[in-house]
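K.L.:
Make a model of this:
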Amino acid sequence: MNEPQVEPQGALQGAARAPKSAMPSTSGMATPTASPRVTAGARRAAPVTPRQLVIAKIVVFMASLYPLARLILFGVTGQLGANPIEFITRSTGLWTLVFLCITLAVTPLRRLTGRAELIRLRRMLGLFAFFYALLHFTTYFWLDQWFDLHAIVKDVIKRPFITVGFGAFLLLIPLAATSFQAAVRKLGRRWQTLHRAIYAIAVLAILHFWWMRAGKNDLELPQIYATIVAVLLGFRIVWALLARRKAARAA
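P.N.:
Coordinates of the predicted model:
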């Protein structure tokens, strides 16, 4: 899942390429002159070798499996607590939000550090966000509700935090399905429009988490993640405004 390169557009981050008219190519290692949007830091940054990039991807992939490995270990050793289903549901939901934040952070980090090769990690991170969202939804749909569609529909309608969470998950599906290069080529500029939904997904995820914790008057974590998402989206808004001002002056 990818984020369009034209700010403030975005989607679940990825390594897929958009058409040249839409976003810089990521088919190989990014060079200091790969995009006019690359900051001055990028011109000074030493390029990463293909071997280093492969190692980085392996490290990120293995690290991203940690939440799943932790759940499996806890399950095998009986450490899921008195309510294992609730533990799994909340753990997978929280890690979904974590990966959404990490994915959204890639573009700001690229611009601030000049490390254009960070773009090559976005798709993997975005797909892991979807993976944990899928586990989160499956746990609720299967282990919690036992495929009782009537109860699920009633729950979605009755409880706002489930409503927005379900909406966020539905929006994630087309983003995950179109995160690959073939979809980027086929959709063209429509791919960018579709993947801007990542911003709505992040907001819905925060609302889902906030309303769920509000019932227990425990808003410390929701406030932290809401701040993180606000900062990450704020970066994009500022950059978009600066770009428009620069374009207006040039005209």
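K.L.:
all contacts plus neighbour counts: C-alpha atoms, from now on.
P.N.:
Will do.
K.L.:
just the helices in the stretch 101-250 of the chain please.
P.N.:
Under the criterion DSSP state H, counting those that start in this stretch, the stretch 101-250 of the chain contains helices at 122-138, 149-158, 160-177, 181-187, 189-195, 197-214, 220-250.
K.L.:
Can you add distance to residue 74 and mean neighbour count and give those helices back as CSV?
P.N.:
Converted to CSV, those look like this (distance: least, C-alpha to C-alpha, whole Å; neighbours: other C-alpha atoms under 10 Å):
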stretch, distance to residue 74, mean neighbour count
helix 122-138, 16, 23
helix 149-158, 27, 13
helix 160-177, 25, 18
helix 181-187, 37, 15
helix 189-195, 35, 19
helix 197-214, 23, 21
helix 220-250, 22, 14
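K.L.:
before we go on, could you also do this sequence so I can check it against the first one:
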Amino acid sequence: MVDSLNTALRRVPAWLLYIVLPLPAFWFLYLGLTGGLGAEPIKALEQELGEFALQLLIVGLAVTPLRRFAGLNLIRFRRAIGLMAFFYVALHLLTWLVLDVQILSQIWADIVKRPYITIGMAGFVLLVPLALTSNNWSVRRLGPRWRKLHKLTYLAVLLGGVHYLMLAKGLQLEPLLYLGVILGLLALRIEPGKLRRRIGRRSAA
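P.N.:
Prediction:
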């Protein structure tokens, strides 16, 4: 079953994701312009873009565990998923900057005074170098440092989950589920053998 699915996925070009994944952004915008996002369309648009960005970040985070534990190979799509996640994070941020706050001094004040915005902005800043180096030239240029740099993804996704949790009014189930999935996927990436070796080296030191 998994082998046949992997065979079918190999026939899907990765570039197709750059066409398909931006489509929800146009749908959200259409809903906002036609009243489909409720009484506060700008706030709703921010939320839709941010939540879809978080979903894509989670999918990207799940690629390695899916291959390791389920045999499902989505590695060839991971770069496109990551770049599209950054695209939606950037749209989420731009919607907040341009349509919501608009006043430059107020933007800085919100970043400094509101912890959930501070955390969200920190996650965005971490994603910037990852997006800029998501190309073959950077992989060759950076060598082993490329993998180390892209481990910032883990922290960026975690910050995104915390940002969503803090943004929600009151204790809501959905943000908790997102954060739980993120923590679970991060835990699955821990290799017990490597962890034991690291603990052993520290004990020896």
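K.L.:
so which of the helices of the stretch 101-250 of the first structure gets nearest residue 85 of the first structure?
P.N.:
Closest approach to residue 85 of the first structure among the helices of the stretch 101-250 of the first structure is made by helix 122-138 (10.2 Å; C-alpha to C-alpha).
K.L.:
Against which helices or strands is the closest one packed?
P.N.:
helix 50-64, helix 84-113, helix 160-177 (3 or more C-alpha pairs under 8 Å, 6 or more residues apart in numbering; DSSP states H and E).
K.L.:
Turn the ones you listed into JSON lines, including distance to residue 130 of the first structure.
P.N.:
Output for these, formatted as JSON lines (distance: least, C-alpha to C-alpha, whole Å):
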{"stretch": "helix 50-64", "distance to residue 130 of the first structure": "12"}
{"stretch": "helix 84-113", "distance to residue 130 of the first structure": "7"}
{"stretch": "helix 160-177", "distance to residue 130 of the first structure": "7"}
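K.L.:
can you tell which of those is closest to residue 42 of the first structure?
P.N.:
Closest approach to residue 42 of the first structure among those (C-alpha to C-alpha): helix 84-113, 6.9 Å.
K.L.:
Compare that closest one with the second structure and give me the mean distance after superposition.
P.N.:
Its matched residues in the second structure lie on average 0.8 Å from helix 84-113 of the first structure after superposition (mean C-alpha distance after the TM-score superposition for the first structure).
K.L.:
Skipping adjacent residues, who's closest to the counterpart of residue 24 of the second structure in the first structure in space?
P.N.:
Aligned by TM-score structural alignment, residue 24 of the second structure pairs with residue 67 of the first structure. Once flanking residues are discounted, residue 67 of the first structure sits nearest to residue 95: 7.2 Å by C-alpha to C-alpha, 6 or more residues apart in numbering.
K.L.:
Tell me, how many residues neighbour the one you found?
P.N.:
Per other C-alpha atoms under 10 Å, the neighbour tally for residue 95 of the first structure reads 20.
K.L.:
contacting residues for it?
P.N.:
Residue 95 of the first structure is in contact with 67, 129, 132, counting by C-alpha atoms under 8 Å, 6 or more residues apart in numbering.
K.L.:
corresponding residue for residue 188 of the first structure in the second structure?
P.N.:
Superposed on the second structure with TM-score structural alignment, residue 188 of the first structure falls opposite residue 143.
K.L.:
still on that earlier bit, distance of the match of residue 24 of the second structure relative to residue 231 of the first structure?
P.N.:
Noted for residue 67 of the first structure: a distance of 25 Å to residue 231 of the first structure, by C-alpha to C-alpha, to the nearest Å.
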